[in-house]
Every structure is written in C-alpha cells, then in structure tokens.
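Colleague: No letters, just coordinates:
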C-alpha cells in the first residue's frame, strides 16, 4: 500500500541527514513497527498492511543559464500508526509464517525507497524552467507515485495471490539490484 505525499519547499532540510534519500527506520521492519488491530479494512482476509510515505523537499534552486537545477531530497518513512497487523494473525500462526509475511511487508517498504531514489535521480538530471519548476517537479513526483501504486499491486499479485516463494525471491533480487543501481546513480 502506498500513500501520496506532498512537495515540501524550504531552505532547511526536514532533518540533519545529508543523504539524498533519508530512510526511517534505517533497518528491516519488525512486527513492533506495526499497529496491532482486530481487523484491517473490514476484511478478515488481510493479515498485514505496510504503509510508507515519501516526501520530496527542494533544498536548493541552482540557476543554470536559461533553466534551473534542483537539489532535492526524498524522505521515506515507514508509518507505524498506519501499518497494521491483525491480532489473530500474530496469535494463530507459527514463527515461520509470521516471518514470511513480515519479509513480504518489508518489500513494500523497499518499493517506497526505490520510488524516493527514482524521484531524486530524475530531478538531479532534469533542466527545470526557472519559474515553473515546482509544477514540473510535481509532475515527476506524481508519475513516480503512480508507478509506486502499480508496483505495489503487481508485487502483491505475483507473491501473495497465492503465496509464491519463487516470485518473492525474484522480487527480493530485483529490490537489491534496483536499490544498488539507484544509489550509485545519485550524486
């Protein structure tokens, strides 16, 4: 599941992290990062739901002749209060099943990180219009957020309907390679 975020424009970063993509938490998610509830979205068939946000902040506008370049930062956060796991799932399943589902939910968090990196990568190479750069950046963000939704849906479809360990492995490999590629492309 994904959550659309907003464009934050300001002179000061939202945190002191110098990274172009700040991720919270900087670790694999645990069940303690999810709110325990009786039911999710009124459906007993949903065991867990992972929600993250991706905020984009303009740190600096750099004039370059007839265009501007933007120094942007993505702030990707797992949302503990919006990420849910059912009491019945935690109480009635063995540790292996709980571990598999948590592993899957971490994939949704990795997708959010990929989207943050993609936005920063595209923005760093884009020649923005000097007076229309906010609108242009919002178009980039919105396109990547649509991709986020599609990727989340495809990930669920291929790995959980029904549970498919070989597809989960393919996605795990994709997440690793894609994040490595994107991290190396950010300057």
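Modeller: Perfect, I can see it now. Just so it is clear, the model here is predicted, and its values are computed rather than measured.

Colleague: From here on, just use CA atoms for contacts and neighbour counts.
Modeller: Will do.

Colleague: helix or strand for the residue minimising distance to the centre of the chain, which one?
Modeller: Ranked by distance to the mean C-alpha position of the chain (Cα atoms, centre = their mean), the top residue is residue 112 at 1.0 Å. Using DSSP states H and E, residue 112 falls within helix 95-124.

Colleague: Next, residue 27: secondary structure please.
Modeller: Of the three states, residue 27 takes coil under DSSP: H, G, I helix; E, B strand; the rest coil.

Colleague: now for the next helix or strand after the helix holding residue 112, which elements pack on it?
Modeller: Counting by DSSP H and E, the element after helix 95-124 in chain order, helix or strand, is helix 133-160. Secondary-structure packing of helix 133-160 (3 or more Cα pairs under 8 Å, 6 or more residues apart in numbering; DSSP states H and E): helix 95-124, helix 165-185.

Colleague: Buried residues, helix 133-160. List them.
Modeller: 133-134, 136-137, 140-142, 144-145, 148-149, 151-152, 155-156, 158-159 (16 or more other Cα atoms under 10 Å).

Colleague: mind checking how far it is from the chain centre?
Modeller: 9 Å (Cα atoms, centre = their mean, to the nearest Å).

Colleague: Next, the angle helix 95-124 makes with it.
Modeller: 150 degrees (axes from the mean of the first three to the mean of the last three Cα atoms, to 10 degrees).

Colleague: Presented hereafter is structure B, for comparison with structure A:
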C-alpha cells in the first residue's frame, strides 16, 4: 500500500535557523506526545538511498547554491525524531522498521527571483521479526513551497511538516489495521477438532458408532493379489487462518477416512473384517495423537505455519509406519495371537492410552 501526499506551502514567518557560507544545517524537532501509541514503536531506521549522505542543494543570497544537511545521518535524525515523538516504551509492542527510500530536496529560481522548492520523500514501513522484515506499507509524500532567497530558514518548516505527515499517516494506518492485519498479529490460537462427518458412497469418515461393513469395500478385487482384502485409509488436515483481535486464529479439522472405491475384498468373513477395521483404527489413533500434539505446540505468528505443517507430516509418516508394522507383525491377520494383541493395543489407544503404541514406534525409529 502506498500513500502519496502533495502539499503547496507559502511561508511568511521566521524561524531560528543555523547556516554558514558552505552549507545549511537542518534539524528535526521531536514532538513529545505527538503520537500516543500502545501498540508499536519505531525500532530501527535504515537509509537505503544510493547516496544516503545527500539531501539537496538550496539557494542563498547571490544565487549561490549550498548543501543542505543534518548534523548527523538522516537515519539517525529520523530515529531520534520518531522515538521521541511516539510515547511507547512497552517491550511487547510491535517493533517497526522504517526504510528511507527517497528524501530529495530540490530548488529552482523562477523569473521573479523567487525560489520554488519541493521535498519528495518515500518511506517503507516494515514489521520487525526474527526473520526478514515484513512489508506493511509505503508512504510517499511531497511538499512544494515558495520563498525569497533570504528566507532559507523556511526550509525547516517543510522538513518538519513532511516528517510529521509520514508519522501521522502510519499511526492512523496501523491503528486501523492492528486487529485484523495478519502481519501485525502478536498471537496464534489453534482450534483443533475431529468432528463426526457424514459418510457417503465415495468417502467413509471414521465414526466410533459405525463400524466398517463389507458394503464399504466396493472396488474390484485384484485377482493376482495374494491377500484377501485391502483397505485404503488416510487422514487429512484442513483449515484457513483469519485474524481476530490481533490474534491469528487457525481452525483445523482433522479428517480420518477410508475410500470404498479403492478398497476391496475377496472372501467375506468377520475375522478379515476386523483386521481391516483395525487398519482404520490405526489411522484414527494417529489422528488423535496429531490433535494432541497440535494443542501442545508453542506457536507465534512467525513459526506457526511451519510447526503445524511439520506436525501433520510427522503424523502422516507415523501412520505409514504403524500400518506397515501392524501388517508385518500380524502377518496381514494370519497370526491370530498377534492380531489379538494388536486388537488390545488399539482398543487402549482409542481410549487415549498410547503406551503400547508408543513403545512399538520407538522400537522402530
């Protein structure tokens, strides 16, 4: 977002001003309590202009042009101005970086020997974080003025007013955006759920009150496959973040499901159906564990996306590992003793007791 502002100013008042024959010294005067902020502070100012030491040349009597500058660097002067004009000292405030992209003072002499001048500025405002600064908006302003050659002191008013305009605009913007702008959020809240979803002929969602039936296995059996049945089961995680009261809210829904058109059976019996149901139970256990781990994450606006995605990928890998271990240890259900043991493990895990499941995982990690 860019703000462009252009003003024409005619000066007829005097100010205290310092100059010598070779240059004109400018200064920015902080305005105590000009901005009373409870949400941000200007933490850093960087001058990104190619020739950061230059401000511009201005006319003096005798049609002589001299250099206009500040006692210190422009970045230093603006940092001092911003810091002392904004009343905010809370360490929890949003830290803002200002990048000076343009700060050019240009003067010309018209036919009536009146100096016509213009100051052009452009500031980029960024939210400071642990990584790269996040761009918020640009302010691009301009102030045009006219003065007599002996009134070089009036340039000070232009410098002062332009800086105040930039700060005032940013303050208005950030206060209007603070509660809803994702870049300005200071907290993250996860809302993780596994709702009971309605199944269809295409997708059967896990429901503890609705066990699988052979009618859920609709794919054509693989004739050359040596196994009696196959189930396709998986889990997904969906959610779209939004900002509320300066907090990123991420509602996540974990879905555990099986796909009938990719699941098949040759010979239908209760023992085989239990084995396939337990594959579904494995996925449900992983979904429960994912929900638990997500709620334990220590999240902030900078890391939440990476940590949430990482938790999901870890869960997916865990699901794949457990499915393989389940089939290998039960010999795809042929080992009745191991099948009974896994039945007990999964019954416990579905009640929240993951001790045996975690032991199995740790032995293979």
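Modeller: Okay, I see it. Since the model is a prediction, treat every value here as computed from it, not as a measurement.

Colleague: my guess is the residue nearest to the centre of the first structure contacts residue 75, does it?
Modeller: No: with contact defined as Cα atoms under 8 Å, residue 112 of the first structure does not reach residue 75; the gap is 9.9 Å.

Colleague: list residues touching both of those two?
Modeller: Common contact partners of residue 112 of the first structure and residue 75 (Cα atoms under 8 Å, 6 or more residues apart in numbering): 53-54.

Colleague: Tell me the counterpart of residue 225 of the second structure in the first structure.
Modeller: Per TM-score structural alignment, the equivalent position to residue 225 of the second structure in the first structure is residue 44.

Colleague: Give me the range in the first structure that the helix or strand residue 166 of the second structure falls within lines up against.
Modeller: Per DSSP H and E: residue 166 of the second structure is located in helix 155-177. Using TM-score structural alignment, helix 155-177 of the second structure lines up with nothing in the first structure.

Colleague: Now the element after the longest strand anywhere in the second structure, going C-ward?
Modeller: Secondary structure assigned by DSSP state E gives strand 94-109 as the longest strand of the second structure. Remark: after strand 94-109 of the second structure, the chain's next helix or strand is strand 115-127, criterion DSSP H and E.

Colleague: For the helix or strand immediately after that following strand in the chain, buried residues please.
Modeller: For strand 115-127 of the second structure, the succeeding helix or strand toward the C-terminus, using DSSP H and E, is strand 134-147. Residues 135-147 are the ones in strand 134-147 of the second structure that count as buried (16+ other Cα under 10 Å).

Colleague: can I get those in JSON lines with distance to residue 98 of the second structure?
Modeller: Output for those, formatted as JSON lines (distance: Cα to Cα, whole Å):
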{"residue": "135", "distance to residue 98 of the second structure": "10"}
{"residue": "136", "distance to residue 98 of the second structure": "10"}
{"residue": "137", "distance to residue 98 of the second structure": "10"}
{"residue": "138", "distance to residue 98 of the second structure": "9"}
{"residue": "139", "distance to residue 98 of the second structure": "10"}
{"residue": "140", "distance to residue 98 of the second structure": "13"}
{"residue": "141", "distance to residue 98 of the second structure": "15"}
{"residue": "142", "distance to residue 98 of the second structure": "18"}
{"residue": "143", "distance to residue 98 of the second structure": "20"}
{"residue": "144", "distance to residue 98 of the second structure": "23"}
{"residue": "145", "distance to residue 98 of the second structure": "26"}
{"residue": "146", "distance to residue 98 of the second structure": "29"}
{"residue": "147", "distance to residue 98 of the second structure": "31"}
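
Colleague: Wait, residue 145 of the first structure touches residue 115, no?
Modeller: Yes: Residue 145 of the first structure is in contact with residue 115 according to Cα under 8 Å; the separation is 7.3 Å.

Colleague: Can you check which part of the second structure stretch 133-145 of the first structure sits on?
Modeller: Taking TM-score structural alignment, stretch 133-145 of the first structure hits residues 304-316 over in the second structure.

Colleague: average gap between the matching stretch and the first structure?
Modeller: Following superposition, stretch 304-316 of the second structure is found to deviate from the first structure by 1.2 Å on average (mean Cα distance after the TM-score superposition for the first structure).

Colleague: Contacts for that stretch next, please.
Modeller: 188, 235, 237, 286-287, 289-290, 293-294, 297, 299.

Colleague: again, only this time at 7 Å
Modeller: By Cα atoms under 7 Å, 6 or more residues apart in numbering, the surrounding residues in contact with stretch 304-316 of the second structure are 286, 290, 294.

Colleague: same check, this time on stretch 102-121 of the first structure
Modeller: 21, 28-29, 50, 52, 54, 72-74, 76, 78, 140-141, 144, 148, 152, 175, 179, 182, 185-186.

Colleague: May I see the PyMOL selection of the buried members of those residues?
Modeller: The PyMOL command for the buried members of the contacts of stretch 102-121 of the first structure (criterion: 16+ other Cα under 10 Å) is given here:
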select buried, resi 21+29+50+52+54+72+73+74+76+78+140+141+144+148+152+175+179+182+186
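
Colleague: one step back: counterpart of the residue nearest to the centre of the first structure over in the second structure?
Modeller: In the second structure, the residue matched to residue 112 of the first structure (TM-score structural alignment) is residue 283.
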